[in-house]
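Asks: any chance you could fold what I've pasted below:
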Amino acid sequence: MGQRVVRVNELLKREISHILHTRYQAETVEVSILSVDVSPNLRSAKVFFATHGDPAIRERAERFFSRHHESIRREMAKAVTLKFLPHLEFIYDKGADYGEKLNQLLDDLGLEGETFPEPED
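Replies: Down below sits the predicted model:
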């Protein structure tokens, strides 16, 4: 991946997060933008997000993004100057769910505060 695409990924991630947490704060308070993956021709971008809480929050976030993806893109166009402004596709990142389940399993084991012996050489 070229250095330009990496910089555009970070720029779009920062700008989308800013738009969500300023203009759409009430609807997206439980949403985090994890990463953005722009195609090499800069025409499309996959925006990966995660939610905090139960599955109902995820469903609300998915409905929100399906309704507002074009308005988010228009707002982004005001702040970001690119030859082509990519079309945005919002995708829920299931990795956050796996991490949350793993944390829950560790909590259930009750290993907090226990010390483990050092391995012998």
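Asks: going forward, measure contacts between C-alpha atoms and count neighbours the same way
Replies: Noted.
Asks: so I91 is in which element?
Replies: strand 87-92 (DSSP states H and E).
Asks: what are the contacting residues of that strand?
Replies: Residues outside strand 87-92 that contact it (Cα atoms under 8 Å, 6 or more residues apart in numbering): 43-50, 58, 62, 65-66, 69-70, 73.
Asks: farthest-apart pair in those, please.
Replies: Spanning the widest gap among those are R43 and R58, at 26.6 Å by Cα to Cα.
Asks: so the two - more neighbours on which side?
Replies: Taking other Cα atoms under 10 Å, R43 and R58 do not tie; R58 has more neighbours (18 against 13).
Asks: flag every buried residue along the helix or strand hosting the more buried one.
Replies: Assigned by DSSP H and E, R58 falls within helix 55-79. Using 16 or more other Cα atoms under 10 Å as the test for burial, helix 55-79 gives 57-58, 61-62, 65, 72-73, 76.
Asks: I'd like the structure of this one too, to check against the first:
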Amino acid sequence: MRKNSIKNTRINGEVQRELSMLISREIKDPRIHPMTSVVAVDVAPDLKSAKVYISVLGDEQAQKSTLVGLRSAAPYMRGQLAKTINLRNTPELIFVIDQSIEYGVNMSHLIHEVTKDLPNDEEETEEAEDEELEEEEAEEETSEDSRLE
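Replies: All right, here's what the predicted structure looks like:
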């Protein structure tokens, strides 16, 4: 099976959906932060393992404790997956904190910091466009006058 085959993509989505429901409804571990979401799942082509990318809304301590709680609940979740998803092999779950959202927020903040120091180019652009329109209108009037003569 190719890594990005249609079947593998479907399995990734199904495992992600089931894990999201398990984490939000069935797992009652106090270490797992209530605002934990499954961002993506990458099941290996041989179905032996699955990397589960999670996002935790909270500080670094909440992320670490959630990761510990999920790792301890992984065998239970694997068993539940085996019951709900009909696969030849039920993948071993490997939980990883997804930093992409935090990275995106940080980049957005940096872009905002850089652009706030720059002069406002929109006003200058609008003024330049107005001047160009006035020049074009003046040229059109001049060409119409020369045709009439």
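Asks: give me the TM-score for this pair.
Replies: The TM-score (TM-score structural alignment, normalised by the length of structure 1) is 0.82; 118 aligned residues with a Cα RMSD of 2.6 Å.
Asks: tell me the angle the helix holding R58 of structure 1 makes with strand 87-92.
Replies: Angle, helix 55-79 of structure 1 to strand 87-92, by axes from the mean of the first three to the mean of the last three Cα atoms, to 10 degrees: 160 degrees.
Asks: what's helix 55-79 of structure 1 packed up against?
Replies: Packing partners of helix 55-79 of structure 1 (3 or more Cα pairs under 8 Å, 6 or more residues apart in numbering; DSSP states H and E): helix 3-22, helix 25-28, strand 44-51, strand 87-92.
Asks: where in structure 2 does it align, residue-wise?
Replies: Counting by TM-score structural alignment, helix 55-79 of structure 1 falls onto residues 60-84 of structure 2.
Asks: how close does that stretch sit to structure 1?
Replies: Mean deviation of stretch 60-84 of structure 2 from its aligned counterpart in structure 1 after superposition (mean Cα distance after the TM-score superposition for structure 1): 1.0 Å.
Asks: follow-up on the earlier one: which one of the helices and strands packed on helix 55-79 of structure 1 lies nearest to L109 of structure 1?
Replies: Taking Cα to Cα, strand 44-51 is the member of these nearest to L109 of structure 1, at 25.0 Å.
Asks: re the thing from before, how about the buried residues of helix 55-79 of structure 1 in JSON lines, adding distance to L11 of structure 1?
Replies: Formatted as JSON lines, these follow (distance: Cα to Cα, whole Å):
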{"residue": "I57", "distance to L11 of structure 1": "26"}
{"residue": "R58", "distance to L11 of structure 1": "24"}
{"residue": "A61", "distance to L11 of structure 1": "22"}
{"residue": "E62", "distance to L11 of structure 1": "22"}
{"residue": "F65", "distance to L11 of structure 1": "19"}
{"residue": "I72", "distance to L11 of structure 1": "14"}
{"residue": "R73", "distance to L11 of structure 1": "13"}
{"residue": "M76", "distance to L11 of structure 1": "10"}
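Asks: give me the nearest residue to the residue mapped onto E10 of structure 1 from structure 2, chain neighbours excluded.
Replies: For E10 of structure 1, the aligned position in structure 2 is G13, judged by TM-score structural alignment. Setting aside the residues directly before and after it, G13 of structure 2 is nearest to V41 in space (Cα to Cα, 6 or more residues apart in numbering), at 7.2 Å.
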